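[1] how would this look folded up:
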Amino acid sequence: MTIDKLIEICNPLHVTNKDFDGEITTFAIDSREVKEGTVFIAIRGTQVDGHMFLEDAIGRGAKVIICEESYYTEADVCVIEVENTQKLAGPIAQAFAGNPAEQLKVIGITGTNGKTTTATLVYQVLCACGEKASLLGTVSKRILEEVLDSKLTTSDPIELANDMKTMVEAGSDYLVMEVSSHALDQDRVAGIDFEVAAFTNLSQDHLDYHENLDEYAKAKKILFDNLPESSTAVINADDVQGEFMLKDCKAGKSLLSFDNESAHILKNSSDGITIVVNEEKIESPLIGTFNAYNVGEAFLICRALGLDAKDIAAALSNAKGAAGRMEPVTVEGDNLPIVIVDYAHTPDALENVCSTLSSVKEANQTLTVIFGAGGDRDSSKRPKMAKAAAEFADKIIVTSDNPRTENPDLIIADILDGFEVLDNVKSITDRRQAIQQAIADANGNEIILIAGKGHEDYQEVDGKRHHFDDREIARESLTQKAGGGN
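    Okay, the predicted model is just below:
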């Protein structure tokens, strides 16, 4: 990267010492990662202002400083003053990585629920159709077949650009990625042109970050506002926010609605769904109306990419979606309950999963729901989750989720406030004990939903993560029960 090219990208208000002595080699948004020859950009974050670390960056060897305020230093560095550093981090990161986004067909999926399942389905279809695809999302980061841990739904601009570079070098032609509202609000995907962008739905979540639901919707809308005319927007038109997402969107539109003749659900049972979208019949092992939307949008996304309709339908018939999303936990044995693990951690998601299981259970089956709520997050959703579970469950166990720095018993108390009656409700703070007891007490006519953590293999308590996997504990409990231990 030359200084002239960097200045061109920045379109600066003012530049000091353009003819500094040295060369620029790397790019950083964290001063602790600065080394000799680094370009450091100072971003005003939600918790920390990067402008506080300009001197630290220079002391570590930064040769260029990009900031939003006038800054004087006697050090031999170039200072580039710009209007908004946050919007520049993405384009600069892409440029340092060799602009990998330009070499990939990027599919972005946003929404409150369904992002992970829809993204995973699209990735699985692309792979089944012989395409070279990678995936970035909540559950995992996949560079072709290689699986890496994913810490954020959408990474910071530098990690994202470097991941894209690795994908291009590995031979990827497609990148399917989840795009969070935080990432959109913080311009983490700035500098990326999306081939296809999809909206799943919008319900209450992340109101600890966004001021209200309207602001949350506006953050999601950024993805569609920035689409070029050559892109396609795939929209769940049955969601109340679907029309809002399309306002001022210049891209082509592909709408999914089960309320009109273009799509309908033929079958929705415990062994899968069958839908018709644009006259194409699609069978899927996934269950539930919400998964009908996920499968339908995955189909439309792949069609927008130019894949053959019948090839897509064939691939979807074998696609299992994402780990921890309505994932059954099974062991060999008699008279065992059906155990389902799901990531549902919002009122809407919990209602969707509970209503789905309630609708497909047999007349002699009962539904037990185990759930909690995360600490240090929007507390107003806790009683709403109680109402969602109470509407469909025969028995409920309220337990701990990821309490983080909060007292789990106080979180449980907030949830319990949402129940009108507590006759079929008990609370067990220890999540392991809650799962073990539910399975030990269950018979073969019971469905047990363990909600809230899904694919996560940790529990965050007192700010520290400890290994904890709902699926492992459920499997151990089922194995013990099958062996006559209970």
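
[2] drop to CA atoms for contacts and neighbour counts, all remaining ones
    OK.

[3] same for the helix or strand containing Ala413, what does it pack against?
    For Ala413, the enclosing helix or strand under DSSP states H and E is helix 408-416. Under the contact criterion of 3 or more CA pairs under 8 Å, 6 or more residues apart in numbering; DSSP states H and E, helix 408-416 touches helix 381-392, strand 395-398.

[4] elements contacting the first one?
    Read that as helix 381-392. In terms of contacts (3+ CA pairs under 8 Å, 6+ apart), helix 381-392 is packed against helix 347-360, helix 408-416.

[5] turn those into a markdown table, including mean neighbour count.
    Compiled in a markdown table, the helices and strands packed on helix 381-392 are given as follows (neighbours: other CA atoms under 10 Å):
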| stretch | mean neighbour count |
| --- | --- |
| helix 347-360 | 21 |
| helix 408-416 | 20 |
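
[6] make CSV out of those and add distance to Ala170.
    As requested, these are exported to CSV (distance: least, CA to CA, whole Å):
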stretch, distance to Ala170
helix 347-360, 36
helix 408-416, 44
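
[7] Ala57: which of those helices is closest?
    Ranking these by their distance to Ala57 (criterion: CA to CA) puts helix 408-416 first, at 39.7 Å.

[8] now the closest one against helix 381-392, angle please.
    Taking axes from the mean of the first three to the mean of the last three CA atoms, to 10 degrees, helix 408-416 and helix 381-392 form an angle of 50 degrees between their directions.

[9] and for helix 408-416, what's in contact with it?
    With CA atoms under 8 Å, 6 or more residues apart in numbering as the test, helix 408-416 has contacts from 372-375, 379, 382-386, 398-400, 403, 427, 429.

[10] to compare against the first, here's the next sequence to fold:
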Amino acid sequence: MLLSKLAKAAEKYVIEISGDCKIGQITQDSRDRTQEGLFFCISGAHFDAHRFAEDAIRNGAVALVVTRKLANFAVPQVLVSNDRAAMALMAAEFYGQPAKKLRIIGITGTKGKTTTTYFVKSILEAAGVKAGLIGTTGIMIGNQWLEGHLTTPDPIELHSILKKMVDAGVQVVCMEASAHAISMRRVEGVRFEVGCFTNLSQDHLDYFETMDKYFLAKQTFFTSGLVQNAAINADSEAGLQLIKELNIPFTKFGISENADVFARDIEITEEGVHFSLCLWDAESFPVQLKLMGMFNVYNALSAASICLMIGIVPQDIVQGLEQLHTVPGRAEVLDTNTPYKVLIDYSHSPDAMENILNSVRDFVHGKVIVVFGCGGDRDKVKRPLMGEIAGKLADYSILTSDNPRMEDPYLILSAIEKGIKTTQGVYEVIENRKDAIAKALSIAKSGDIVILAGKGDETYQEIKGVKRNFNEKQIVKELLK
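    Modelled structure (predicted):
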């Protein structure tokens, strides 16, 4: 494909193009060895890829996309005003505009994105629709699973995935749209038939700085022309605020507020949740979820709202909701054959921690033991908040490392301790996460629930810039041998 054709796809961001050539591969990693490669010189918060243009050319790049012209390079350059947006549009063109051949659903919000995508995929399959999924747990093309690297992949990876889905006969794709991805223009040019807003609570303030800026990123998803129809959580203050800004059709879902799609007669047990799915006060259908917790009622309602908007009948929606047995790392009960339950959950924000602890409180027969930490190089404000929540809601807390990254793990633990010390909560600190898990399992008794919070289905622990193998499911299995 010619460079000029790719540039035309991003023409609203192109300032100047010097020269033309054939492009056989595209990349934003200067270390990639390419043939007829196009290298995107992305300027980030920590690195400016213009510095690595020479490396990219040495590795096969024959053209560059830049935000400032680079002297002394005898290759064509496309000068653009917005590198990330241009990359998204050019990547879509390079892979043959796969998004235009699919019906795409995007889900944004602080919590519930992953589980909602799984519910939607299950409903679509119950309706006989071949579905794809893109999110934190990876990529699913029908029943094929592929490893993912980001909640919402960068544009080059995203459009290569969408092309694979088109080639595999996928009809509908349900994907998570993170606030980072929206802010970084990763989904520029993708048209979402339905966008869903699940909720908003404190997270990612290391990047967005304030809750207002965080919310604005979510709002932009719905107000910038990317989304054609919206499903909005009407029980969320942020959801109600968002509705005021919408100029597209929308459906409201919820429990406590006046909603179009809502749940009544909710019964929560350790086996799951039973409720009546009510549609516009006209019809209701009994639903028996295999997943636990009130938060999964909201996830089910969001998925039901989405699927109603794309024409799925209620009977298929109920079947799809009921046939989903588990979501990796989301309130996932492990098969331990012990008198106590062990549950892993991705809860790594204050609100998510509160949700999972309150949920198990609804049915636990013994004590709630929680093992958790907070990620390094991320929002520091939430650390004492999570400690305070654990101290109030858990019977015993073990503070440990999550992904400390480049930070001193003991400084992170000290910040969490400041919050838990304001409560009467009983706790101890064990920095080594495997040892912390071992301690939790050793003190658990019949009827107790052990929650391993924060990492979900992650299979690594990041320490000093190195990702080390760390699979909590395997560790629990080993410790219980």
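
[11] quick TM-score on the pair, please.
    The TM-score (TM-score structural alignment, normalised by the length of structure 2) is 0.92; 471 aligned residues with a CA RMSD of 2.1 Å.

[12] may I ask which of the contacts of helix 408-416 of structure 1 has the most neighbours?
    By neighbour count, taken as other CA atoms under 10 Å, the most surrounded of these turns out to be Ala373 (30 neighbours).

[13] re the thing from before, nearest to Lys310 of structure 1 among the contacts of helix 408-416 of structure 1?
    Met385 (39.3 Å).

[14] mind checking how far the closest one is from Asn352 of structure 1?
    Here the criterion is CA to CA, to the nearest Å. By it, Met385 of structure 1 lies 11 Å from Asn352 of structure 1.

[15] what's the answer for Tyr458 of structure 1, then?
    Between Tyr458 of structure 1 and Asn352 of structure 1 the computed distance is 24 Å (CA to CA).

[16] next one: Phe244 of structure 1
    As it turns out, when the distance is counted by CA to CA, Phe244 of structure 1 lies 23 Å from Asn352 of structure 1.

[17] now swap in His51 of structure 1 and tell me
    Between His51 of structure 1 and Asn352 of structure 1 the computed distance is 44 Å (CA to CA).

[18] ok so, going back, the helices and strands packed on helix 381-392 of structure 1: which one's closest to Thr118 of structure 1?
    helix 347-360 (14.5 Å).

[19] now the closest one: how far from the chain's centre is it?
    19 Å (CA atoms, centre = their mean, to the nearest Å).

[20] superposed on structure 2, where does the helix or strand just after it end up, distance-wise?
    On the C-terminal side of helix 347-360 of structure 1, the nearest following helix or strand under DSSP H and E is strand 366-371. Plainly put, strand 366-371 of structure 1 ends up 1.4 Å away from its match in structure 2 on average once the two are laid over each other (mean CA distance after the TM-score superposition for structure 1).

[21] strands along the stretch 51-200 of structure 1, start to end?
    Assigned strands in the stretch 51-200 of structure 1, in chain order: 64-67, 78-81, 105-110, 133-136, 141-143, 146-148, 174-178, 196-199 (criterion: DSSP state E, counting those that start in this stretch).

[22] the fifth one aligns to what range in structure 2?
    Mapped onto structure 2 using TM-score structural alignment, strand 141-143 of structure 1 covers residues 139-141.

[23] residues in contact with the closest residue to Gly333 of structure 1 other than its chain neighbours?
    Nearest residue to Gly333 of structure 1 in three dimensions, chain neighbours excluded: Ala482, at 5.0 Å (CA to CA, 6 or more residues apart in numbering). Each residue near Ala482 of structure 1 by CA under 8 Å, 6+ apart is listed here: Val331, Glu332, Gly333, Asp334, Leu336.

[24] reformat these as a markdown table; add distance to Asn294 of structure 1, secondary structure and neighbour count.
    Converted to a markdown table, the contacts of Ala482 of structure 1 look like this (distance: CA to CA, whole Å; DSSP: H, G, I helix; E, B strand; the rest coil; neighbours: other CA atoms under 10 Å):
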| residue | distance to Asn294 of structure 1 | secondary structure | neighbour count |
| --- | --- | --- | --- |
| Val331 | 28 | coil | 16 |
| Glu332 | 31 | coil | 9 |
| Gly333 | 33 | coil | 13 |
| Asp334 | 33 | coil | 11 |
| Leu336 | 30 | coil | 21 |
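
[25] which one among those residues gets closest to His467 of structure 1?
    Comparing the contacts of Ala482 of structure 1 against His467 of structure 1 with CA to CA places Val331 closest, at 21.9 Å.

[26] tell me the counterpart of that closest one in structure 2.
    Val331 of structure 1 maps onto Thr336 of structure 2 when the alignment is built from TM-score structural alignment.

[27] could you measure from its match over to Cys196 of structure 2?
    As judged by CA to CA, Thr336 of structure 2 and Cys196 of structure 2 stand 35 Å apart.

[28] also Gly132 of structure 2?
    In this structure, Gly132 of structure 2 and Cys196 of structure 2 are 17 Å apart, going by CA to CA.
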